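1. Predicted model and sequence below, questions to follow.
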Amino acid sequence: MVNLIATTEICTYHDVEYTFINSLGEAGLLKLKMVKKNTYIPETELQKLEKMIRMHRELDINVAGIEAIVHLLDRVERMQEELRVLRNMLG
């Protein structure tokens, strides 16, 4: 079972607006779960969310920019994995 964290708690703890978290969810960058009209974030998404909050706060990157960065980082990670597999096949 996945533990859920209320977005209100996240917003209070990290001092971010609910609209920011909601925008990340709408962009497909974050999984949000609705339970009885309240929004929750699965605990498994917390590390990813905190990284995006840091990008937004420390680097002043908007949601569209975060979306581009996440896409590029995912692509780099897949390429590194492919390279690792190819190296193992060669040697």
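-> That came through, no problem. Numbers count the residues shown, from 1 in each chain.
2. alpha carbons only for contacts and neighbour counts from here, please
-> Noted.
3. Name the nearest residue to the spatially most central residue of the chain, ignoring sequence neighbours.
-> Central residue of the chain (CA atoms, centre = their mean): K48, 3.6 Å from the mean position. Among residues not flanking K48 along the chain, L30 sits closest, at 7.8 Å (CA to CA, 6 or more residues apart in numbering).
4. The structure to be compared is supplied as follows:
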Amino acid sequence: MNIESLIPLPALCIHYKVELSFFDNLNEMGLLEIKTIEETQYIHPDAIYEIEKMIRIHQELDINTEGIDVVFNLLQKIDALQNELVSTKNRLRLYES
């Protein structure tokens, strides 16, 4: 991946008005992958949607990074359960027909 397609973290800090330590904490918790190239930290553009959710949770709900980790784990479990429910409903329709 070339550097032009990556987003520098300092630009995100300015844009979203958060400190670099917020992204470092997310990285330490495994919620965000940061790439360092020539002493500048970058993220992949595909991570923006999740980052925006994390920033909203942090700023609007005043939840710390540990809380964000819990929220995202619960959201992943909900998503998995919803997928399982859809799959089960589809199998049930086969037997009802």
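-> Great, that's in hand. This structure is a prediction, so every number in the text was calculated from the model and none was measured.
5. TM-score of the superposed pair?
-> After superposition, the two chains reach a TM-score (TM-score structural alignment, normalised by the length of structure 1) of 0.95; 91 aligned residues with a CA RMSD of 1.1 Å.
6. In contact with the counterpart of the residue nearest to K48 of structure 1 in structure 2: list those residues for me.
-> Taking TM-score structural alignment, L30 of structure 1 has L32 as its aligned residue in structure 2. Going by CA atoms under 8 Å, 6 or more residues apart in numbering, L32 of structure 2 touches 23, 26, 47, 51.
7. In structure 2, what stretch matches the helix ranked longest in structure 1?
-> Criterion DSSP state H: the longest helix present in structure 1 is helix 63-90. The counterpart of helix 63-90 of structure 1 in structure 2, using TM-score structural alignment, spans residues 65-92.
8. so how much does that stretch differ from structure 1 once superposed?
-> Stretch 65-92 of structure 2, aligned to structure 1 and superposed, deviates on average by 0.4 Å (mean CA distance after the TM-score superposition for structure 1).
9. In structure 2, what residue corresponds to the residue nearest to the centre of structure 1?
-> K48 of structure 1 maps onto E50 in structure 2, with residues paired by TM-score structural alignment.
10. tally of neighbours for L59 of structure 1?
-> 9 (other CA atoms under 10 Å).
11. Noted, bye for now.
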